[in-house]
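[1] Using only what follows, build the 3D model:
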Amino acid sequence: MANADERRFEVLRAIVADYVSNQEPVGSKAIVDRHNLGVSSATVRNDMAALEEDGYITQPHTSAGRIPTDKGYRVFVDKLSEIKPLTSAERRAITSFLDGAMDVDDVLRRSVRLLAQLTRQVAVVQYPMLTNSSVRHLEVVPLTSARLMLVLITDTGRVDQRAVDLGEVVTEETVARIRALLNTALGGRRLSEAAARVAEVPEQAPSELRDVLVRVCTVLVESLVEHPEERLVLGGTANLTRNVADFPGSLRQVLEALEEQVVVLKLLAAARNPGAVTVRIGGENEDEQMRSTSVVSIGYGMDDMLLGGMGIVGPTRMDYPGTIAAVRAVANYVGQILAGR
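    Okay, the predicted model is just below:
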């Protein structure tokens, strides 16, 4: 029976490959002609009947052809023994496209464009989660004698700028003392820890600096708290409209769902570990509006530290091996870039 099961999986794999490529139901003759399975059309027909009975393929209309179901795609993805390697041209494109990035915002914008181009699907990248970031440096820049600019730089390359009105004139020496006090107190600390620590800075400072530091720290804490509205970058939405037939009666729902940040964050929720790819197919997606789609997601980060998630959204009829390879490669490179910042 094991041999029959293996052969049926080969038939399923042939149906998936042909349907993804041609968007046409696949018949037994096409499988025999295009794939070297070493069996007759009659055997393939019997295998297709067994696959249909088990719910792995279905007949969309009265033609002899079959298409994969969500269950069929699931077993196909689960049994992928190897991921289709990226071509050398694709690897070079990733390197050259991301190497020129100026900061974390640029890295993520480029990553989304690149993923959308490589997969021809919708790409989404989550900003590095601030709770996993640490303060690398806080620059304090005088704008006027009574106004400062705070520039918070994290170890993940995030830069946040805030202006502070001091209510009094300060000297350059005072600015230097404030800069030193804050960097001593916050440097190297996780942002969640730094946010709690900021309140203690004025209390422990010399009396002549306390009033100014209260104003500075009140504004600074806004930079240390996560801002949900800044957490996602989305690109390639127009790719979904290339094959409207992949979303019978549901494309508008999918597009509307992608505008909801909460929905998109849920799609990335399974990406908990850097480098671990998760594939959710059709009905496996929690949101009802997304049940005609598949989501390939991955966590990106440094070593074992998860910084955020990224992935693609597309129809269930997609090139899963190629998509998984592209998502994994881009995530790995983004993790390396941010680790070097």
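[2] CA atoms for contacts and neighbours, from now on please.
    OK.
[3] Quick one: the strands in the stretch 151-300 of the chain, in order.
    159-165, 232-235, 277-281, 293-302 (DSSP state E, counting those that start in this stretch).
[4] Output those strands in a markdown table; the columns should cover distance to residue 212 and mean neighbour count.
    Output for the strands of the stretch 151-300 of the chain, formatted as a markdown table (distance: least, Cα to Cα, whole Å; neighbours: other Cα atoms under 10 Å):
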| stretch | distance to residue 212 | mean neighbour count |
| --- | --- | --- |
| strand 159-165 | 9 | 16 |
| strand 232-235 | 35 | 20 |
| strand 277-281 | 48 | 21 |
| strand 293-302 | 37 | 26 |
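[5] Please name whichever of these is nearest to residue 2.
    The closest of the strands of the stretch 151-300 of the chain to residue 2 is strand 277-281. By Cα to Cα, the value is 26.2 Å.
[6] which strands and helices sit next to the closest one?
    Where contact means 3 or more Cα pairs under 8 Å, 6 or more residues apart in numbering; DSSP states H and E, strand 277-281 is packed against helix 70-78, strand 293-302.
[7] could you redo the ones you listed as TSV and give each row distance to residue 151?
    As requested, the helices and strands packed on strand 277-281 are exported to TSV (distance: least, Cα to Cα, whole Å):
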stretch	distance to residue 151
helix 70-78	45
strand 293-302	23
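[8] Of the ones you listed, which is nearest residue 149?
    Closest to residue 149 of the helices and strands packed on strand 277-281 is strand 293-302 (Cα to Cα; 29.6 Å).
[9] Another sequence for comparison is provided below:
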Amino acid sequence: MSTSTEARRREVLRAIVSDFIASQDPVGSKALLERHQLGVSSATIRNDMAVLEDAGLITQPHSSSGRVPTQAGYRHFVDTLHDVKPLSKPERQAILHFLENGVDLEDVLRRSVRLLAQLTKQAAVVAMPNLKVSRVKHCEVVALSPVRLLLVLITDAGRVDQRNVELDQIIEPDDVARLRDLLNQALEGRTLDEASVELAQLTEHAPLDLRGHVLNCATTLIETLVEHPADRLIIAGASNLTRVARDFPQRLPGIIEALEEQVVVLKLLSKVPDLGNVSVVIGEEHEEDRLRGSSVVATAYGTDGAALGGMGVVGPTFMDYSGTISKVSAVARYVSDIVAGE
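    Have a look, this model is predicted:
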């Protein structure tokens, strides 16, 4: 087979995938000739379609219908994507403006997932920062009353946790600053796992007059530092999937169920590629049975070359891959810039 014939058949496949994504209707040879400048006869196109069908890249739902892509066809389409749809300048400005108004990292991530759902018309997911790679930046201690403190824990990922601590004894104003210094000596620059260990040791070696206060604060902080997987996933736009339910009605309940079971999606997002790269998992490629009627486009966000978490969208296998990849990549990049303080 000549190189030109092979290249033309790739173009025919790309045209079939593009047209089916746009319409969800089987694509015939006549429609291909009308919509695409393929430069060959209808007989040649029909022959190319027969070859693509034999290769398992397209299929004919009914004997009298056109062709639709198979999951192998979608995979070939995605793997040979060279031109990802760029975002327009207004789209980029709107994304950045919306995300920059976030008050802290969690707010930025909640905004990002709502934005992805709106931009792609699919379900969007984002994992909160991976606490195992986050480091404590500072712990502020504020006296709310002589027997109540406010602890504000800030990580280098921009996460902010606030906790009230009830004390067993009155704390003097000067001791609030001493307590703050002690806590930050144990916390600053350490990963959250390391910080938990340091806090446990601090309660044993703290000055006697502060030991009770240190114990109260350390207990609260350790509870804050421990990861709670059920609180780590943010989902938006699951209702968008119901708009395309007619195209995968038997699959939809399982997909919704899998989204609600956060551990399934967290596991998926834990496998996202390095910063700047996007992964596409299509249909039967999913390890989770309930997701096999869907495709997932995901990437990582982070700072200083380290991924803090994953984000992406879940939608039908006939999603607009080029546009979705572009939007997921752009939102993740802006989130990373905001985390890095750029």
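[10] returning to that earlier point: relative to residue 167 of structure 1, which of the helices and strands packed on strand 277-281 of structure 1 is closest?
    For residue 167 of structure 1, the closest of those is strand 293-302, at 41.3 Å, according to Cα to Cα.
[11] how about the strands of the stretch 151-300 of structure 1 in TSV, adding distance to residue 147 of structure 1?
    Output for the strands of the stretch 151-300 of structure 1, formatted as TSV (distance: least, Cα to Cα, whole Å):
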stretch	distance to residue 147 of structure 1
strand 159-165	5
strand 232-235	32
strand 277-281	47
strand 293-302	36
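[12] Quick one, which of those gets closest to residue 41 of structure 1.
    Residue 41 of structure 1 lies closest to strand 277-281 among those, at 29.9 Å (Cα to Cα).
[13] so how far does the closest one sit from its counterpart in structure 2?
    Mean deviation of strand 277-281 of structure 1 relative to structure 2 after superposition (mean Cα distance after the TM-score superposition for structure 1): 0.3 Å.
[14] between that strand and helix 70-78, how many degrees?
    When axes from the mean of the first three to the mean of the last three Cα atoms, to 10 degrees is applied, the directions of strand 277-281 of structure 1 and helix 70-78 differ by 170 degrees.
[15] Name the residues that touch strand 277-281 of structure 1?
    For strand 277-281 of structure 1, contacts defined as Cα atoms under 8 Å, 6 or more residues apart in numbering pick out 70, 73-74, 77, 270-271, 291, 293-299, 316, 324, 328.
[16] on that earlier part again, of the helices and strands packed on strand 277-281 of structure 1, which approaches residue 157 of structure 1 most closely?
    Checking those against residue 157 of structure 1 by Cα to Cα gives strand 293-302 as the closest, at 12.3 Å.
[17] so the closest one versus strand 277-281, what angle?
    170 degrees.
[18] Which helix or strand lies directly C-terminal to the lengthiest helix in structure 2?
    Criterion DSSP state H: the longest helix present in structure 2 is helix 3-23. Where DSSP states H and E defines the elements, the next helix or strand beyond helix 3-23 of structure 2 is helix 29-35.
[19] Can you check what angle separates the helix or strand just after that next one from helix 71-79?
    Proceeding N to C from helix 29-35 of structure 2, the next assigned helix or strand is helix 42-54, under DSSP H and E. If you take the same axes, to 10 degrees, helix 42-54 of structure 2 sits at 110 degrees to helix 71-79.
[20] neighbouring contacts of helix 42-54 of structure 2?
    Here helix 42-54 of structure 2 makes contact (Cα under 8 Å, 6+ apart) with 9, 12-13, 29-30, 33, 58-59.
[21] With neighbour count added, can I get the residues you listed in a markdown table?
    What follows is the contacts of helix 42-54 of structure 2, written out as a markdown table (neighbours: other Cα atoms under 10 Å):
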| residue | neighbour count |
| --- | --- |
| 9 | 20 |
| 12 | 21 |
| 13 | 24 |
| 29 | 20 |
| 30 | 14 |
| 33 | 17 |
| 58 | 24 |
| 59 | 20 |
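[22] how much space between the closest residue to residue 286 of structure 2 other than its chain neighbours and residue 189 of structure 2?
    Counting by Cα to Cα, 6 or more residues apart in numbering, residue 286 of structure 2 lies nearest to residue 292, which is 5.6 Å off, once chain neighbours are set aside. Distance, residue 292 of structure 2 to residue 189 of structure 2, by Cα to Cα, to the nearest Å: 42 Å.
[23] which of these two has more neighbours?
    More neighbours surround residue 292 than the other of residue 292 of structure 2 and residue 189, with 20 against 17 (other Cα atoms under 10 Å).
[24] doesn't residue 315 make contact with that one?
    No - Residue 292 of structure 2 is beyond contact range of residue 315, at 10.7 Å (criterion: Cα atoms under 8 Å).
[25] how about the helices in the stretch 101-250 of structure 2?
    Counting by DSSP state H, counting those that start in this stretch, the stretch 101-250 of structure 2 has helices at residues 105-120, 173-187, 192-205, 208-225.
[26] in the third one, what's buried?
    Buried residues in helix 192-205 of structure 2, counting neighbours by 16 or more other Cα atoms under 10 Å, are found at 192-196, 198-200, 202-203.
[27] Also stretch 143-155 of structure 2?
    By 16+ other Cα under 10 Å, the buried positions in stretch 143-155 of structure 2 come out as 143, 148-155.
[28] And for stretch 78-97 of structure 2?
    In stretch 78-97 of structure 2, counting by 16+ other Cα under 10 Å, buried: 78, 95-96.
[29] And for stretch 96-104 of structure 1?
    98, 101, 104.
[30] Can you say which of the helices and strands packed on strand 277-281 of structure 1 is nearest to residue 39 of structure 1?
    helix 70-78 (20.5 Å).
[31] helices or strands up against the helix or strand just after that closest one?
    Downstream of helix 70-78 of structure 1, the first helix or strand assigned by DSSP H and E is helix 88-99. In terms of contacts (3+ Cα pairs under 8 Å, 6+ apart), helix 88-99 of structure 1 is packed against helix 104-119, helix 320-339.
[32] ok, residue 40 of structure 2 - how many residues close by?
    Using other Cα under 10 Å, residue 40 of structure 2 has 10 neighbouring residues.
[33] still on that earlier bit, could the buried residues of stretch 143-155 of structure 2 be laid out in CSV, adding distance to residue 183 of structure 2?
    Converted to CSV, the buried residues of stretch 143-155 of structure 2 look like this (distance: Cα to Cα, whole Å):
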residue, distance to residue 183 of structure 2
143, 15
148, 16
149, 13
150, 13
151, 10
152, 11
153, 10
154, 13
155, 14
